[in-house]
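# Give me a model of this one.
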Amino acid sequence: MIEPALNARATIGESPTWVASQSALYWIDVKAPALHRYQPTDGATQSWHMTSDIGGFALTEDGGAVVALREGIYRLDLDSGALHLLAAAPFDPALFRFNEGGCDAKGRFWIGVMFDPLKGTPDKRPGKLHSFTLDGGLRDEPDAAELHNGMAWSADDATFFLSHSNRREIIAFDYDCDGGTISNRRLFATVPEHLGIPDGAAVDSEGGYWSALHGGGKLRRFYADGTIDRDIDLPVSQPTMPAFAGENLATLYVTSASDGMSDAERAGEPLAGALLRLEVGQHGIARPHLVR
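All right, here's what the predicted structure looks like:
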């Protein structure tokens, strides 16, 4: 059964992240920019509103957070809501913004980009993939795309997954967790045009890769070799990212978007922008959420 955990009516809900020590799910709304916290046990919520588009986040060991805003990487004080710039955006923020982020097992915060001009329609161009640490700051990584998504790591941290959404490609790399480097780029899977684009993703304990098909209204599970296992139809046309959460990481949460929909489309899709919850028969793997 698929049910709305939170009918948030998000513009672009994204990046659900389970924090087991708090029994809480954090997520963001990119365009109504905020970091949100949701507790499934009692439905309690808390929000921290941002000054510009937020493309990703990670928590810190001292109880704060790092957020990737359009203008740069900031430290967020969760008590006061204050923002402190850690690293300026390595691109023109009038043309690009950060998009999609996640931490590896060593606490490196990987963050992609999206070509998303504030005004005008210049020719599309790719932006660099980056990683970030509190000590080392931002580092360019050897990948570029108009729209990064789908970041996930295999259970043994030996494989890094990444989507080039506008090309409808899911890519796999060999991952050196000690050095934080990617290599041996290869095509993992593609998504046909009529099913939208591969957006955010999660990996389960059996090695399955769950991709949110934005525009296709589905979750697609791929086997570890890139072949298709199954699709799950969702009550939203723009799912954005799944994440395993809850006891034994047995529940899958999915963020969604209502961006670009007309009033009539929103009326016909009342759960657009909701945080959904479902059981899929698989368990997730515990993933780091702390940047170091």
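# Going by C-alpha atoms from here, please, whenever you check contacts or count neighbours.
Fine.
# excluding its backbone neighbours, what's nearest residue 65?
The spatial neighbour of residue 65 that comes closest, neighbours along the chain excluded (Cα to Cα, 6 or more residues apart in numbering), is residue 59 at 4.0 Å.
# Please apply the same query to residue 38.
Nearest non-adjacent residue to residue 38, counting by Cα to Cα, 6+ apart: residue 45, 4.6 Å away.
# Tell me who's in contact with the one you found.
The neighbours of residue 45, taking Cα atoms under 8 Å, 6 or more residues apart in numbering as the test, are 36-39.
# To check against the first, give me the structure of this:
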Amino acid sequence: MIETVAVDRIGEMRCEVGESPVWHADENALYWTDIPGRALWRWHASTGRAEAWALPQMTGSIAILDDGDGGVALAMETGIYRVPRPEGGVALPEPTLIASVEHPRSDMRFNDGRCDRQGRFLAGTMVLDMSLAAPLGQLYRLDFEQSRVERLCDSLIVSNGLAFSPDGRTMYLSDSHPSRRMIWAFDYDIDEGVPHGRRLFVDMNEHPGRPDGAAVDAEGCYWICGNDAGLVHRFTPAGRLVRSIEVPVSKPAMCAFGGARLETLFVTSIRKEREPLSGAVFALNPGVAGLPEPRLRR
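Below you'll find the model as predicted:
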């Protein structure tokens, strides 16, 4: 049964493709990226102010660096980069390369990504033209010390839905392409940062929407945006659908927990013609708290 709850819009911005919301507790702020808009966004909860910085490449996902400075790691088109903490009214400096990537073909970029519970950054790739349905996407893990990325999974069309259980020992990954619409679970080696034992978690062909970006709550349940269905779903660790919450746009893109007690679920979205709120970012209270987002450790 679809639930209707109070959903607030934060800010007035409308992104082309709003993705990778990350709550920064020290700043009481939400960061996210607009992929084709080539922009990094930040919204301050205390003031309601939103600000954006131009980026030189499309950026599919971000992570806050555990560097004492509040810098940001950016999974872009040609690799993973870093920038210092953004300052209001000041343009970002040119991003510094952490590790480059060798895509199977040139028309690819990074997409969904996040840190595991130990602070390692993982991110997947995709071919820009989704209509090709090319299974060339890879899931990579950043090796910061060696300035390289290591391949963990392949044969993905649109890598998405990356999340980790509270103890970090289960990794979730989806493929949101219309021809796939699958979510998998893996056993995850928390010492080595390697997934194995891939198995079907949820066949989203049995539920409304394509499986886009995701988050895990404090009870271990998996929240994922049902793109094209205007819903955010909650699945138990056993893969059982227990809730579907309606949002005011058809294409929610990714969700993340934030706020002072991590009791707010933020949802980014994709702009669509004739949907006046599409591309906006929303906030709702799902009645359950989330988990702190790990920072990227060197």
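# Tell me how they score on TM after superposing.
Structural agreement between the two chains, given as a TM-score (TM-score structural alignment, normalised by the length of structure 1), stands at 0.91; 283 aligned residues with a Cα RMSD of 1.8 Å.
# corresponding residue for the residue nearest to residue 38 of structure 1 in structure 2?
Structural alignment (TM-score structural alignment) places residue 45 of structure 1 against residue 50 in structure 2.
# How about residue 247 of structure 1?
In structure 2, residue 247 of structure 1 lands on residue 260 (TM-score structural alignment).
# burial measure for residue 41 of structure 1, as a count.
9 (other Cα atoms under 10 Å).
# repeat for the one 3 residues further on
Using other Cα under 10 Å, residue 44 of structure 1 has 10 other residues around it.
# What of the one 5 residues further on?
Number of residues near residue 49 of structure 1 (other Cα under 10 Å) recorded here: 14.
# and it, what does it touch?
Under the criterion of Cα under 8 Å, 6+ apart, the contact list for residue 49 of structure 1 reads 33-35, 81.
# Which of those are conserved in structure 2?
Checked against structure 2 using both residues aligned by TM-score structural alignment, their matches' Cα atoms under 8 Å, these keep these contacts: 33-35.
# Distance of the residue nearest to residue 38 of structure 1 relative to residue 139 of structure 1?
In this structure, residue 45 of structure 1 and residue 139 of structure 1 are 34 Å apart, going by Cα to Cα, to the nearest Å.
# those helices in the stretch 151-292 of structure 1, which residues are they?
Under the criterion DSSP state H, counting those that start in this stretch, helices of the stretch 151-292 of structure 1 are mapped to 263-268.
# Tell me which stretches of it form strands.
In the stretch 151-292 of structure 1, strands defined by DSSP state E, counting those that start in this stretch lie at 159-164, 169-176, 181-190, 196-203, 209-215, 218-222, 228-233, 239-245, 251-256, 275-278, 290-291, listed in chain order.
# can you put the ones you listed in TSV and add mean neighbour count and distance to residue 17 of structure 1?
Listed next are the strands of the stretch 151-292 of structure 1 as TSV, based on neighbours: other Cα atoms under 10 Å; distance: least, Cα to Cα, whole Å:
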stretch	mean neighbour count	distance to residue 17 of structure 1
strand 159-164	23	17
strand 169-176	20	21
strand 181-190	15	23
strand 196-203	28	10
strand 209-215	26	15
strand 218-222	22	17
strand 228-233	14	21
strand 239-245	29	6
strand 251-256	26	9
strand 275-278	22	12
strand 290-291	24	11
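# So for residue 16 of structure 1, which of those strands sits nearest?
For the strands of the stretch 151-292 of structure 1, proximity to residue 16 of structure 1 was assessed by Cα to Cα; strand 239-245 is nearest, at 5.8 Å.
# what is the orientation angle of the closest one with strand 251-256?
Computed with axes from the mean of the first three to the mean of the last three Cα atoms, to 10 degrees, the direction of strand 239-245 of structure 1 lies at 160 degrees from that of strand 251-256.
# Who are the packing partners of strand 239-245 of structure 1?
Using 3 or more Cα pairs under 8 Å, 6 or more residues apart in numbering; DSSP states H and E as the contact test, the elements touching strand 239-245 of structure 1 are strand 13-19, strand 196-203, strand 209-215, strand 251-256.
# Put together JSON lines for the ones you listed, with distance to residue 276 of structure 1 on each row.
What follows is those, written out as JSON lines (distance: least, Cα to Cα, whole Å):
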{"stretch": "strand 13-19", "distance to residue 276 of structure 1": "11"}
{"stretch": "strand 196-203", "distance to residue 276 of structure 1": "14"}
{"stretch": "strand 209-215", "distance to residue 276 of structure 1": "12"}
{"stretch": "strand 251-256", "distance to residue 276 of structure 1": "5"}
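# how about those strands, which one is nearest residue 176 of structure 1?
Across these, residue 176 of structure 1 has its closest neighbour in strand 196-203 (17.9 Å, Cα to Cα).
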